[in-house]
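S.K.: When you get a sec, could you give me coordinates for this:
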Amino acid sequence: MPRIKSPHLLVAESGADRAGHGLKRTMGLFHLVCFGIGAIVGTGIFVGLSSSVAEAGPAVVVSFVLAAITCVFTAFSFAELGGAIPVSGSSYSFAYAGLGETTAFLVGWCLLLEYGVSVSAVAVGWSQYVNELLDSVLGIQLPQALSAGPGDGGAVNLPAVLVIAMAAVLLVRGVRESARATAAMAVVKLAVLVAFVAIGFTAFQDGNLSPFSPTGLAGIGAGTTAAFFSYIGFDAITTAGEEAKNPRRDIPVAILVCIGLVTLLYCAVALAAIGAIGGDRVGGTPAALSHVVDEVTGSAIGGGVVAFGAVVAIASVVLAVMYGQTRILLSMSRDGLVPRVFEKVSPRTATPVAGTLIVAVVFAIPAAFAPLDAVVNLCTIGTLAIMAAVNIAVIALRRREPGLDRTFRVPLYPVMPLLGVGFCLYLSYETGVTTWLQFAVFLVAGLLVYLLYGRRNSRLGRTAEVTPAGAEREPQAV
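M.R.: Next up, the predicted model:
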């Protein structure tokens, strides 16, 4: 049998009164929604929109809806498990409770792609809009050698390193400060995107939507895979399980509200951009939203405002995603699957200071030297694998723990989780053979790390498991 940790033990081990390891409950529903928006809305829409439009044309709206449907099916599963197991481990902890330790470790390994590598990708996109903002406001740009990595014609991407450093500083100061900053940045970027939609629709022309699907179903499918990157991060809400004031009620609500708001916003932005200047001119254009506003208004001022919104938006994604990564590593460290340095929480700030700084240094390196496109597909397939595992975990836990306190239940069970798995497999197929091969190598590497380090140091293999009634039993192990 696989090593499985019960949901009750996961919750018991995450108690805020654990000496030296406690996190403070300071986040309400508003902060969770802002945190979710902060984690989602950023590079995907400000930078990645042009790639999605290049694949699907005006039918990118359909691609966004299909990507949202994939997320909605899995969002229901995250909502159920986030309410039932309100801990900082998110999908890693859900997999531990539902599918066992080996799968949980590989899910945590894949989270290094979703939460970790995506930080690098997002930071690279941030530097593009920093240059756009400097050009609009001051008429200058940073030298290519200092604002792009070798793959993009430069030497080192210093703005990408800077935004990661700023996020790390804010995160180690405390979760309350981080939550406030995320909320403020979420409001700013939502206001900028709503303003963009209003400006874009003033120049809307029906003819720009024709032909609606120039590349057919194949283009829509490829566009859906590209658009999916725009939704990555919504599950980060569940990493706040130990810092939410009422996680069993607020986490499910925050997840579903975020997906709904973001989908409406993305579709509106895509229609406004394409309707204003046409899909051919949006697709493949760096900093596409600023370009659209410049053309519609005939002034660089509007584009500068959009660039400012993008700088704020993408910075908030870096902040939220780095938060999620450190909490995942904290949970894995508690279980002994990664070094103990990641579980150390500062008694003064109630944050994992050492873990945060390590994450910042490790992921600043690819941000400084790697191009954005090099990691997008690999990050996407890793995220889809995580989402598939969470859907399966819902089914496993319904059977193994029917009496678990669930404040939210997936509707139309088990149809919804099974559809979630199906959509994840379809989008994974669309990433292409090369990405599949890269992902296979990545998983093999993760399995070797687990066998050589994680399994040997796992605390579940050395401790007794606590049942809901408080009695002890030996953990399920191979």
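S.K.: make it CA atoms for all contacts and neighbour counts henceforth
M.R.: OK.
S.K.: Follow the chain on from the helix of greatest length in the chain and name the next helix or strand.
M.R.: Across the chain, the longest stretch assigned as helix under DSSP state H is helix 300-334. For helix 300-334, the following helix or strand on the C-terminal side (DSSP states H and E) is helix 353-369.
S.K.: Show me what the next helix or strand after that next one is packed up against.
M.R.: Toward the C-terminus, helix 353-369 is succeeded by helix 373-400 as the next helix or strand (DSSP H and E). Applying 3 or more C-alpha pairs under 8 Å, 6 or more residues apart in numbering; DSSP states H and E, one finds that helix 373-400 contacts helix 60-84, helix 90-98, helix 101-111, helix 118-138, helix 415-430, helix 433-449.
S.K.: Another sequence for comparison is provided below:
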Amino acid sequence: MDEVIAEATPLRRTMRTFDLTLLGIGAIIGTGIFVLTGKGALTAGPALSVSFLLAAVCCGFAGLCYAEFASMVPVSGSAYTYAYIAFGEIVAFMIGWDLVLEYALQAATVSAGWSGYFVNLLDGLGLHIPVQLTAAYGTTPGVTTYFNLPGFLIVLAITWVLSIGINQTKRTNDVMVLIKLAVIILFIVCVVRFVQPDNWKPFSPYGWYSFRSGSTTPMGIIPAASIVFFSFIGFDAVSSSAEETINPNKTLPRGILISLGISTVLYIIMTLIMTGVVRYPEFAKFINAPVAGVILKTGMGWLAFIVNIGALLGMTTVMLVQLYGQSRICYAMSRDGMIPRFFGTVHPRYRTPFQGTWFFGLLTAIAGGLVNINVLFELVNIGTLSAFIIVSAGIIWMRWKHPEAHRGFRAPGVPFTPLVSIVFCLVLIAGLNWETWVRFVVWFALGMVVYFSYAASHSKLRLADKNRADDTHRDHHEIDGSQSASH
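M.R.: Presented below is the predicted three-dimensional model:
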């Protein structure tokens, strides 16, 4: 562990608590409010606010574990690095392999939602993109589409910002998040007077977990929490900025926990207002743009344009933080020899992992442009929940194995806190459908092939052990030779 912490970083330290908080809010608030509240309301009814709270509690317990690890091991890599320290390289590789997919898949998924809002905004201004270039092939029923051009271009633009430096990334994110928060607060202030408490009855029409007659899709608070958990994915990406953070022992835990707390409060207020203005079955009419549907119900057309801007900025910051976290995890894995050195090469001028950032940025942009990946967002959830379980278990292990290690922040109530985090994660995983489990197992198996065919033989840890063994063997050989000569 000491070797990992002590290693010098070529990255530039400029991030403070304020920047990390906005980075976390930028990752969390976006798709959850502007897209997933529609499907969530149909799944849980007005009790969607409880689903958000359940997902937030799960993230909160996991966030305490992340905060302790971030203060103890302030280096890039997030859950990958924490698993590396606690459980060794094979578990770390699988978590890193998992998170690389999850971050890219989430960014590509969000780019599809961003494209929809962008096309609507242009239509309102009298500008029109050919419908064939507004979505991936087969995405829109009854409409022939081939390529999601807006989604492709926004991912490339974000990749460019990420590649030219952390200062540019930080400033871009800070501005967009502040505007997004202002738009959300404006929505709350303007729409709250249209709430009708009768729309909250029944508050929990499907209970905690149930099935509709003839359906295999679970309904209720827990399945909805499993869906909206996607909204909170990204707060953990804050910890991937450790090597670009000033005084990470203190600022990282603060950034993680403050951003999670602010986002949770806003999510609960928003869902209560939205289900109070529109009865939950009506969200089926505008499932892909629930906020727009709520505004339509109020008749405030002027607010729709402003909220559209907020939605675009919200989803832009989500993609920015996801691609940022992905590039830093790849940087850490490359440094450890788990993936080729190409992905961890730092640009001498921009001081960023330039090549790796562009490689995965291009792949994400192409995936968002060509592939109908909206059905795969639950794969993002199961992968992230698995990472949370590993990090939480790692806290218990490190408290027992290395109680003397310096911790700038200590998660309260250990081992109770990480155990509760693990239980909540397992409950949310249980709310996902079986197809998600199959896809996850296939990706996991592919990762094992990559590990044993490349990572195991190129691992810096194994190479160091081999060099030490060779040195020891050579020393013994020299000693034996000198003893033979003396005889």
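S.K.: most tightly surrounded among the helices and strands packed on helix 373-400 of structure 1?
M.R.: Mean neighbours per residue, mean count of other C-alpha atoms under 10 Å, is largest over these for helix 90-98, with a mean of 28.
S.K.: how far off helix 101-111 does that helix point, in degrees?
M.R.: 170 degrees (axes from the mean of the first three to the mean of the last three C-alpha atoms, to 10 degrees).
S.K.: So for residue 396 of structure 1, which of the helices and strands packed on helix 373-400 of structure 1 sits nearest?
M.R.: helix 90-98 (5.4 Å; C-alpha to C-alpha).
S.K.: For residue 148 of structure 1, give its distance to residue 431 of structure 1.
M.R.: Distance of residue 148 of structure 1 to residue 431 of structure 1, given as C-alpha to C-alpha, to the nearest Å: 25 Å.
S.K.: Give me the more crowded residue out of those two.
M.R.: residue 148 (27 against 19; other C-alpha atoms under 10 Å).
S.K.: Who are the contact partners of the aligned residue in structure 2 for the more buried one?
M.R.: Counting by TM-score structural alignment, residue 148 of structure 1 corresponds to residue 135 in structure 2. Residues in contact with residue 135 of structure 2 (C-alpha atoms under 8 Å, 6 or more residues apart in numbering) are 112, 115, 145-149, 369-370.
S.K.: Return the member of those nearest to residue 243 of structure 2.
M.R.: So of these, ranked by how close each gets to residue 243 of structure 2 (C-alpha to C-alpha), first place is residue 112, at 31.3 Å.
S.K.: excluding its backbone neighbours, what's nearest that closest one?
M.R.: residue 151 (5.8 Å; C-alpha to C-alpha, 6 or more residues apart in numbering).
S.K.: residue boundaries of the helices in the stretch 101-250 of structure 1?
M.R.: 101-111, 118-138, 144-147, 158-173, 175-202, 216-228, 247-277 (DSSP state H, counting those that start in this stretch).
S.K.: Export those as CSV, with columns for distance to residue 67 of structure 1.
M.R.: Shown next, in CSV, are the helices of the stretch 101-250 of structure 1 (distance: least, C-alpha to C-alpha, whole Å):
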stretch, distance to residue 67 of structure 1
helix 101-111, 19
helix 118-138, 18
helix 144-147, 31
helix 158-173, 27
helix 175-202, 20
helix 216-228, 5
helix 247-277, 9
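S.K.: Of all these, which one comes closest to residue 389 of structure 1?
M.R.: helix 101-111 (7.7 Å).
S.K.: Nearest approach to residue 337 of structure 1 belongs to which of the helices and strands packed on helix 373-400 of structure 1?
M.R.: That would be, of these and by C-alpha to C-alpha, helix 101-111, which comes in at 7.4 Å.
S.K.: Now do the closest one: which range of structure 2 does it align onto?
M.R.: By TM-score structural alignment, helix 101-111 of structure 1 lines up with residues 89-99 in structure 2.
S.K.: what about the matching stretch, how far off from structure 1?
M.R.: Superposing on structure 1 and averaging over aligned pairs (mean C-alpha distance after the TM-score superposition for structure 1), stretch 89-99 of structure 2 comes out at 0.5 Å.
S.K.: contact partners of that stretch?
M.R.: 79-84, 326, 329-330, 333, 338, 383-384, 386-387, 443-444, 447-448, 451.
S.K.: Recalculate using a threshold of 7 Å.
M.R.: 79-81, 83-84, 329, 338, 383-384, 387, 447 (C-alpha atoms under 7 Å, 6 or more residues apart in numbering).
S.K.: Correct me if wrong: residue 288 of structure 1 contacts residue 51.
M.R.: No. Look at residue 288 of structure 1 against residue 51 with C-alpha atoms under 7 Å: they stay out of range, at 9.9 Å.
S.K.: Name the SS class of residue 23 of structure 1, please.
M.R.: Under DSSP: H, G, I helix; E, B strand; the rest coil, residue 23 of structure 1 falls in the coil class.
S.K.: aligned partner of it in structure 2?
M.R.: So, by TM-score structural alignment, residue 23 of structure 1 is matched to residue 11.
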